[in-house]
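Asker: Here is a sequence together with a model predicted from it:
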Amino acid sequence: ELESTIPPITVPAWASMVTSKDPGRLGFYGFRNRADYSYDRMRIANSRLVTEDTLWDILSRAGKKSVLVGVPQTYPVKPTNGYIITSFLTPSTSNQYTYPADLRDEIEALVGEYMLDVNNFRTEDKDDLLQQIYEMTEKRFTVLKYLLQEKEWDFCMLVEMGPDRIHHAFWKFLDPQHPKHVPGSPYANSIEDYYKYLDGQIGEILELVGDDTLTLVVSDHGARHMEGGICINEWLRQEGYLTLKEEPAGIVPIEKVEIDWDRTLAWGAGGYYGRLFLNVQGREPQGVIPAADYERVRDEIVHKLSQITDERGTNIDTVSYKPQAVYQEVRNVAPDLLVYFGNLAWRSVGSLGHGSIHTRENDIGPDDANHAQHGIFIMYDPRSGGRGRVEGLHLMDVAPTVLDGFGLPIPADMQGKRIAYGRG
């Protein structure tokens, strides 16, 4: 197992993996982050926000060439010593998604229109989605094999989004414990069949790179079934922390609701985990909470969140994290609390107008799975004859391990450690 970041989300987890810096040090906590302490300015966590050295930055300075395919937060592309094909976070293939720019011509001559992602994984058209997942994965591996054979490289990193998409879309067919499980579904083996397909593709890559190559198979997070959603802003209204100027007409995103900031202490954002923000005097434009009461209010909310139950009155075991307690430092504008509803069994729903704090439907489309704190880790090290299981590994250990594989020094400010199973 490989422990992920808090939160275990694509952004910031992959960036933490390739920099060996936690999200607080990186200064971003999800795909969208508050740009400042205003109520509405947000910024997207693209490559420009990654200001710490990545693995390929360090390797480039050491004269090593990298091949990067599908790695999040590589768009907009930055010049590097090697080749880049950006990730699903790229707006579209009409944008420059390769480095060098003319690599795009080689890719499209090879596979036609390149697929950065499926069109929409939150869909009920499962047949079409399955076809897209396989097509996307086939194209990605075809491109990777081409680059490995035709380009000069020392380090290669592929991020395949297929597992994430198939987990979110097909988990209920696999898992009898899922609240929406469909017994006897023709999609019951969809995830397992895709795993087998991936295994074959990885096997072909291993044949290409040979037995003398340090190889890691990792994920940025795990996956688990999702019970439903907790409507974080409905809960904040219910508890008296959030006040609206008028009732929403139907289900409405919080960004479209008029909030009475002079009477609001807190508001939240949706996603696979909850982000909760406090309205603090001297910090937010219409702050209400005196700075001296900040910790008291935050602790009060943590306690109340821990008491949330499901519809039957059973405590769902919600866990809340203060950024200052889980990161070495906190840069830019972090949430005041990072909330795992039901310890990630429930997602956070940010919209209002549900009439309840519970929902079994996702406000942005069907989704069967949430992220889990631990993902996968497999390593083959040609310098070691060892075989077995290693405990206590963290996603931030990957970058030091790769640098060690090249015989390069590990920067002192990296937070992870090298993984050295079977050797000193």
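Answerer: Noted; the coordinates are in hand. It should be emphasised that the depicted structure is a prediction, and the values quoted were computed from it without experimental measurement.
Asker: For the rest of this, base every contact and every neighbour count on C-alpha atoms.
Answerer: OK.
Asker: Would you mark the buried spots in the helix or strand E138 falls within?
Answerer: Assigned by DSSP states H and E, E138 belongs to helix 126-150. Using 16 or more other Cα atoms under 10 Å as the test for burial, helix 126-150 gives 129-130, 132-134, 136-145, 147-148.
Asker: what's the following helix or strand after it?
Answerer: According to DSSP H and E, the helix or strand after helix 126-150 is strand 155-158.
Asker: what does that following strand contact?
Answerer: For strand 155-158, contacts defined as Cα atoms under 8 Å, 6 or more residues apart in numbering pick out W56, K64, K65, S66, V67, L68, V69, G70, V71, L144.
Asker: Tell me where the stretch 1-150 of the chain has strands.
Answerer: Applying DSSP state E, counting those that start in this stretch to the stretch 1-150 of the chain gives strands spanning 2-3, 32-34, 42-44, 66-69, 82-85, 98-99.
Asker: With mean neighbour count and distance to R224 added, can I get the ones you listed in a markdown table?
Answerer: Shown next, in a markdown table, are those (neighbours: other Cα atoms under 10 Å; distance: least, Cα to Cα, whole Å):
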| stretch | mean neighbour count | distance to R224 |
| --- | --- | --- |
| strand 2-3 | 24 | 14 |
| strand 32-34 | 17 | 23 |
| strand 42-44 | 14 | 26 |
| strand 66-69 | 23 | 26 |
| strand 82-85 | 24 | 29 |
| strand 98-99 | 23 | 33 |
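Asker: next, the one to line up against it:
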Amino acid sequence: MSQGNGGSPHQRVVVIGLEAAEPTLVEQWANEGKLPTFQSLMQKGIWRRLRSTTEISSGATWASLITGTNPAKHGMGFYHRQLQPGTYTIRKKYAEQTATEPFWNQLSRHGKRVAILDLPDTYATEDLNGVMLVGWGAEGLNAKQHSWPKKLLKDIFSRVGHHPLEFWYQERPKDIAAWKAFSDKLLEGTRRRTQIAKQVLAQEAWDCYVIGYAEAHWIGHYFWHIIDKRHPDYDPELERECGDSILKIYQEIDRGIAELITMSPEATVMIVSNTGMGPNFSGQHLLPQVLEKLGYSKGPSSAGLKQLLPHQKWGPYYAIKSIETLVSAKLMETIKRVIPEKVWDSVTRRILTMGNNWKDSLAFEVPSDYSGAIRINLKGREPHGLVEPGGEFDHLCARITQDLLELVNPDTGEGAVAGVIKVKDVYQGDRLDEMQDLIVQWKGNAPVNHLESKKIGRVSGILPDKRSGAHMVNGFMLAAGRSIKTNQQLEDAHIMDIAPTLLHVLSEPIPDIMDGKVLSDILS
């Protein structure tokens, strides 16, 4: 471990995690005076964008933020539907399977008192020197709802109640009344979350206090088309009735932050967003067709699946859409409530890849949440690998990259792909083999309903995602307090820098495994 330079032994930190809060919206509304707490903190603290590991998946971001390590070390990618190493099947990966530890474990071992409340993608550590709450109001749960001490969750349910959207199956609202009801539930969830935060913060002078707000994530995914006229689902009437829904959530969070800061006047405060949010203009649903047309992958091998999922629309997104068409979302929610979580996860993930022909493919698409994700069928890694490591692998990656960069979105007349990242050139670690090999970055300036090139002709399909908003690469950090310089805007940092910086402020050594650096330029 390396030792940070400085830091007071009596420091306290309050960390507020805002899941997928969009920095451009925060900047705009703070400048307009609509978010007075953010406005005040920006004037007296440090505001900067945070680059993230969103290109791998938004599912990789919280793990990178809390461990200070890259996805090839912590092993968390698109954990909702992540490839099982050594197989051609998809599994769900859980927070407790994160290979590197969160920064608060070190604080706890060294005697510091910590409170970690409902931060996304975490798991409760038993014998933690403090308290921890997991899954009270998660947008996407990847650990069972639990707490440390174990009675804490029951106490919170009795005092504050459940989150209004607990175990919600993510059914898209059908009319304006349903959109308003959805927004109202998120507002109430935000208020209850602040109640929980205040009750725990008042218990003692925590050395490190962390609270997560998931509501910006929910509202951004589902309401983006209401504020973005470029989106094909934009509806002027819906904007008139619900156009301030995202702002209301941000304002409720802003009020909550003000109350927490008032309760901790001597603490260093750090507000972090793991990703941004923008229009869901992904083209990943067309990648299976593209790879097949280019001769890199084979279509589904099951005749039955070809009837259920038309061949030209094979892929995880279309599998999900077809299942929800056959079985209503409401019935899916009911089934999910009565089936053990891990049974549900196992069965539904297997359905996504039933009949795939990945073993006979040179390359194939694996699930992701916005970027396209391509896996090479590599000898020695995949059970029926076809591509030799080394030169053959690199040559194939280069060919695929060039072919993808030639794709045009005919609706804009422009290239559809902004870039292709070879993962091993960016990330290194013991879990690299759990990641995709190529990341396809979409230009994101328009919906992708068709892709064209001289080699493939044209492939078509509507993105079957009920969410109009998607994760963007840049989140943000806003820091203020006794350890922080005043009124400065600095160049971008990385989410992996947050954990080592917090350890440094609390006079802790920085573990050698961390890839992030201490943000010494923000510290007074």
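Answerer: Right, received. Where do you want to start? Keep in mind it's a predicted model, so treat the numbers as computed, not measured.
Asker: Which of the strands of the stretch 1-150 of structure 1 sits closest to P248 of structure 1?
Answerer: Among the strands of the stretch 1-150 of structure 1, strand 42-44 comes nearest to P248 of structure 1, with 22.7 Å by Cα to Cα.
Asker: related to what we said a few turns ago, so which other helices or strands are in contact with the helix holding E138 of structure 1?
Answerer: Packing contacts for helix 126-150 of structure 1, counted by 3 or more Cα pairs under 8 Å, 6 or more residues apart in numbering; DSSP states H and E, involve strand 66-69, helix 103-111, helix 162-174, helix 190-209.
Asker: Tell me which of these is the most buried.
Answerer: Per-stretch averages of neighbours, counted by mean count of other Cα atoms under 10 Å, single out strand 66-69 among those, with a mean of 23.
Asker: circling back to that earlier point, between the helices and strands packed on helix 126-150 of structure 1, which one is nearest to Y273 of structure 1?
Answerer: Of those, the one closest to Y273 of structure 1 (Cα to Cα) turns out to be helix 162-174, at 14.7 Å.
Asker: picking that back up, mind putting the helices and strands packed on helix 126-150 of structure 1 in TSV, distance to N233 of structure 1 included?
Answerer: Below are these laid out as TSV (distance: least, Cα to Cα, whole Å):
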stretch	distance to N233 of structure 1
strand 66-69	38
helix 103-111	44
helix 162-174	24
helix 190-209	34
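Asker: give the contact list for the nearest residue to Q284 of structure 2 once chain neighbours are set aside.
Answerer: Distances taken as Cα to Cα, 6 or more residues apart in numbering put G372 closest to Q284 of structure 2, at 4.8 Å, once the chain neighbours are dropped. G372 of structure 2 is in contact with G283, Q284, L287, E365, I439, V440, Q441, W442, counting by Cα under 8 Å, 6+ apart.
Asker: Which parts of the stretch 251-400 of structure 1 are helices?
Answerer: 294-305, 323-326, 398-405 (DSSP state H, counting those that start in this stretch).
Asker: Most tightly packed of the ones you listed?
Answerer: Comparing these by mean count of other Cα under 10 Å gives helix 398-405 as most buried, with a mean of 21.
Asker: In structure 2, what range does that one match?
Answerer: Mapping helix 398-405 of structure 1 onto structure 2 (TM-score structural alignment) gives residues 498-505.
Asker: Have a look at how far, on average, that stretch is from structure 1.
Answerer: For stretch 498-505 of structure 2, the mean deviation from structure 1 after alignment is 1.4 Å (mean Cα distance after the TM-score superposition for structure 1).
Asker: Distance of the nearest residue to V330 of structure 1 once chain neighbours are set aside relative to R275 of structure 1?
Answerer: Leaving out its chain neighbours, the residue that sits closest to V330 of structure 1 by Cα to Cα, 6+ apart is G24, at 4.3 Å. For G24 of structure 1, the distance to R275 of structure 1 (Cα to Cα, to the nearest Å) stands at 14 Å.
Asker: cool, and I410 of structure 1?
Answerer: From I410 of structure 1 over to R275 of structure 1 (counting by Cα to Cα), the distance is 33 Å.
Asker: And the two? Which one has more around it.
Answerer: R275 (25 against 17; other Cα atoms under 10 Å).
Asker: measure the counterpart of L362 of structure 2 in structure 1 to V319 of structure 1 for me?
Answerer: Alignment note: L362 of structure 2 maps to L265 in structure 1; criterion TM-score structural alignment. To V319 of structure 1, L265 of structure 1 is 20 Å away according to Cα to Cα.
Asker: These two: which is more packed in?
Answerer: Neighbour tally, L265 of structure 1 and V319, criterion other Cα under 10 Å: the higher count belongs to L265, 21 against 18.
Asker: so what corresponds to Y380 of structure 1 in structure 2?
Answerer: Y380 of structure 1 maps onto A480 in structure 2, by TM-score structural alignment.
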